[in-house]
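Asks: using only what follows, build the 3D model:
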Amino acid sequence: MISVIRHLKRRSLSRRPFPQEWLGHLDARVPFFRTMSPTLREPFLDKLKVFAWEKEFIGAGGLTITDEIRVVVSATAVQLVVHLDLSYYDALREVIVYPSAFKLPDRTGAVLGEAKHWGSVILSWQAVLTGLHNPDDGHDTAAHEFAHVLDRADGAFDGTPKLRQYSHYQTWASVMGEHFQKLQAGQRRERQVLDDYGSLNEAEFFAVATESFFEKPVQMREKTPELYEELKRFYGWDPASGT
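Replies: Modelled structure (predicted):
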């Protein structure tokens, strides 16, 4: 019943016209939108408006949620599922945004982002903008945290999201496991492409690999081609070729 209600709500939201003023925020803040092919823009904008209206955005640390924040953060989330489906975000209820780095009761020190198992993503607005402003440095806090949400869509933060076909799981486990172990061992090719934080566990490896897939695709395709191909098959993107 919940899935039927959600489907009807999304269909209703998708029928609403896209606010034209939102395009200005995308043009100003989201570099990948400016280079997106015309054929992808329509499904991207359709999913963006549904995500932006469906999820609850909450300002924290004195931040007030504006249309700019709602649209730009939604764009970072929807980039990951343009070729997938919004159902990957079914368990995500709210996006909490701080103005800058923040502290959490269960973490030591300040953090830039966090995905919680109960359906929340917490982000630093400053980190979101920094990740977008430097689109090829391999660091994108929002993409990292929303990758965790995709990972969690099948029930666990384990580095394996819900794949397109059952037959894909064996190759995924083999390729991801191999490169995770190589990163843990400090091998040069992996370290040229992936941040060391990805060696912490399989979930962080998937999130870090997602950042690099979208931000350093040419390097990933050259240095770790099997990893690139596996992520390309899942996400449906070929960012190294600009598609």
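Asks: rest of the way, CA atoms for contacts and neighbours
Replies: OK.
Asks: Thr76 contacts His144, correct?
Replies: No: using Cα atoms under 8 Å as the test, Thr76 is too far from His144 to be in contact (9.7 Å).
Asks: joint contacts of the two?
Replies: When Cα atoms under 8 Å, 6 or more residues apart in numbering defines a contact, no residue borders Thr76 and His144 alike.
Asks: all helices of the chain, in order?
Replies: Remark: helices assigned in the chain by DSSP state H are 2-15, 21-29, 31-34, 38-54, 67-79, 125-133, 141-152, 168-184, 188-193, 202-215, 217-223, 225-235.
Asks: now the ones you listed in CSV, with distance to Ala115 and mean neighbour count?
Replies: Listed next are the helices of the chain as CSV, based on distance: least, Cα to Cα, whole Å; neighbours: other Cα atoms under 10 Å:
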stretch, distance to Ala115, mean neighbour count
helix 2-15, 22, 13
helix 21-29, 23, 15
helix 31-34, 23, 16
helix 38-54, 17, 18
helix 67-79, 12, 22
helix 125-133, 14, 20
helix 141-152, 6, 27
helix 168-184, 21, 16
helix 188-193, 23, 18
helix 202-215, 11, 25
helix 217-223, 24, 19
helix 225-235, 20, 18
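Asks: I have a second one here; can you model it like the first so I can compare?
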Amino acid sequence: MESYPRVIVGTDGSPDATAAVSLGARVASSLGVPLTILVAYDGDSGRDREWAEGIATAAATLAKGGGATDVTSNPAAGEPDDVLLGAAEENPEALLIVGSSGLTKATGRLFGSTSNKLAHHSLADVLYARDPLPHAWNFVGLATDGSDTSVKAVRRGLILARALKAKPRLITAAKNEEAGAETLAEVAAKIGELPDGVELQREVIPNSDADSALTGKAWKWELLVIGNRGMSGPARLLGSVANKVTHGAESNLLLVNTSRG
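Replies: Below you'll find the model as predicted:
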């Protein structure tokens, strides 16, 4: 099974961002990959280099306490969205983890929060963490509509399910159980053989309105995984399923960039 070669976490010391550090440490430790912690500073509102160094040091300590062994923490001059988008551009195969603050708020979407900008422009997959993190990671919901892009998202979601030792559950919204079961069977066949001991559960949500189905059931999964198709261009303006779920689901969320291999 494929894996992420590196985990990158952006933090400013806020509760959701601190949750991102803890989650990043867990994923990096489980996958056995390096963890990079980035803290952006610009000198405004007291957020100077000294502030960033303090946040970075505290985050690195938290990450090491969470099991990560190869940890680098870097203060970086610049706006947070520019710093993190730059890191994603340099490391498109990495997993980028940030707090979800601003993602589901209308003001964040209107004025452009960092989490919102990453959702629409990051070349790397973005995992949005929420404070508090779950006490136990039971299920990872792998959303699919049967398309090839959603299959890519499912495959990467399986990486996180393995890292979190959670049960992967393939989910789809359909007009009825029969149609949904057919879609899930086709996707399972495309995924192929899974590692020993991994069982891909299946769930059909009988609702042809995929975005409301997923946002309404997001509480069932500790982590929801979707592809980013429709997160940019006209589809974004018209309200794609991915866009609505990203900004509406009240859960930890992995947004997979399906435009790369």
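Asks: just give the TM-score of the two.
Replies: TM-score for the superposed pair, counting by TM-score structural alignment, normalised by the length of the first structure: 0.29. Supporting figures: 134 aligned residues with a Cα RMSD of 6.5 Å.
Asks: still on that earlier bit, identify whichever of the helices of the first structure lies nearest to Lys116 of the first structure.
Replies: Ranking the helices of the first structure by distance to Lys116 of the first structure, with Cα to Cα as the measure, places helix 141-152 first at 8.4 Å.
Asks: same for that closest one, what does it pack against?
Replies: helix 67-79, strand 113-116, strand 120-124, helix 125-133, helix 202-215 (3 or more Cα pairs under 8 Å, 6 or more residues apart in numbering; DSSP states H and E).
Asks: picking up where we left off before, out of the helices of the first structure, which comes closest to Glu94 of the first structure?
Replies: Of those, nearest to Glu94 of the first structure by Cα to Cα is helix 38-54, at 9.1 Å.
Asks: elements contacting that closest one?
Replies: helix 2-15, helix 67-79.
Asks: circling back: and the helices of the first structure as TSV, adding distance to Glu94 of the first structure?
Replies: Converted to TSV, the helices of the first structure look like this (distance: least, Cα to Cα, whole Å):
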stretch	distance to Glu94 of the first structure
helix 2-15	15
helix 21-29	20
helix 31-34	24
helix 38-54	9
helix 67-79	11
helix 125-133	15
helix 141-152	12
helix 168-184	29
helix 188-193	31
helix 202-215	19
helix 217-223	30
helix 225-235	23
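Asks: of all those, which one is nearest Glu114 of the first structure?
Replies: When the helices of the first structure are compared (using Cα to Cα), the closest one is helix 141-152, at 6.1 Å.
Asks: now the angle from the closest one to helix 67-79?
Replies: Angle, helix 141-152 of the first structure to helix 67-79, by axes from the mean of the first three to the mean of the last three Cα atoms, to 10 degrees: 50 degrees.
Asks: for my notes, confirm Ser30 of the second structure occurs in a helix.
Replies: Yes: applying DSSP: H, G, I helix; E, B strand; the rest coil, one finds Ser30 of the second structure inside a helix.
Asks: how near is the residue nearest to it when sequence neighbours are not counted to Ala25 of the second structure?
Replies: Sequence neighbours aside, Ala163 is the residue nearest to Ser30 of the second structure in space, at 5.2 Å (criterion: Cα to Cα, 6 or more residues apart in numbering). Distance, Ala163 of the second structure to Ala25 of the second structure, by Cα to Cα, to the nearest Å: 11 Å.
Asks: what does Ala179 of the second structure give?
Replies: Counting by Cα to Cα - Ala179 of the second structure and Ala25 of the second structure are separated by 39 Å.
Asks: quick one: which of these two has more around it?
Replies: Between Ala179 of the second structure and Ala25, Ala25 has the larger neighbour count (other Cα atoms under 10 Å), namely 32 against 14.
Asks: coming back round to it: of the helices and strands packed on helix 38-54 of the first structure, which approaches Pro225 of the first structure most closely?
Replies: Using Cα to Cα, these put helix 67-79 closest to Pro225 of the first structure, at 21.6 Å.
Asks: ok, residues contacting that closest one?
Replies: So helix 67-79 of the first structure is contacted by 22, 25-26, 29-30, 44, 47-49, 51-52, 57, 86, 125, 128, 142-143, 146 (Cα under 8 Å, 6+ apart).
Asks: circling back to that earlier point, for the helices and strands packed on helix 38-54 of the first structure, which one sits closest to Pro217 of the first structure?
Replies: helix 67-79 (14.5 Å).
Asks: the inter-axis angle of the closest one versus strand 120-124?
Replies: Using the same axes, to 10 degrees: helix 67-79 of the first structure against strand 120-124 is 120 degrees.
Asks: how about the strands of the second structure, start to end?
Replies: 7-10, 35-41, 71-77, 95-99, 125-129, 139-143, 167-174, 201-206, 223-227, 252-256 (DSSP state E).
Asks: got those as a markdown table, with mean neighbour count columns?
Replies: Converted to a markdown table, the strands of the second structure look like this (neighbours: other Cα atoms under 10 Å):
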| stretch | mean neighbour count |
| --- | --- |
| strand 7-10 | 27 |
| strand 35-41 | 26 |
| strand 71-77 | 18 |
| strand 95-99 | 28 |
| strand 125-129 | 26 |
| strand 139-143 | 27 |
| strand 167-174 | 23 |
| strand 201-206 | 18 |
| strand 223-227 | 29 |
| strand 252-256 | 27 |
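Asks: great, nothing more from me.
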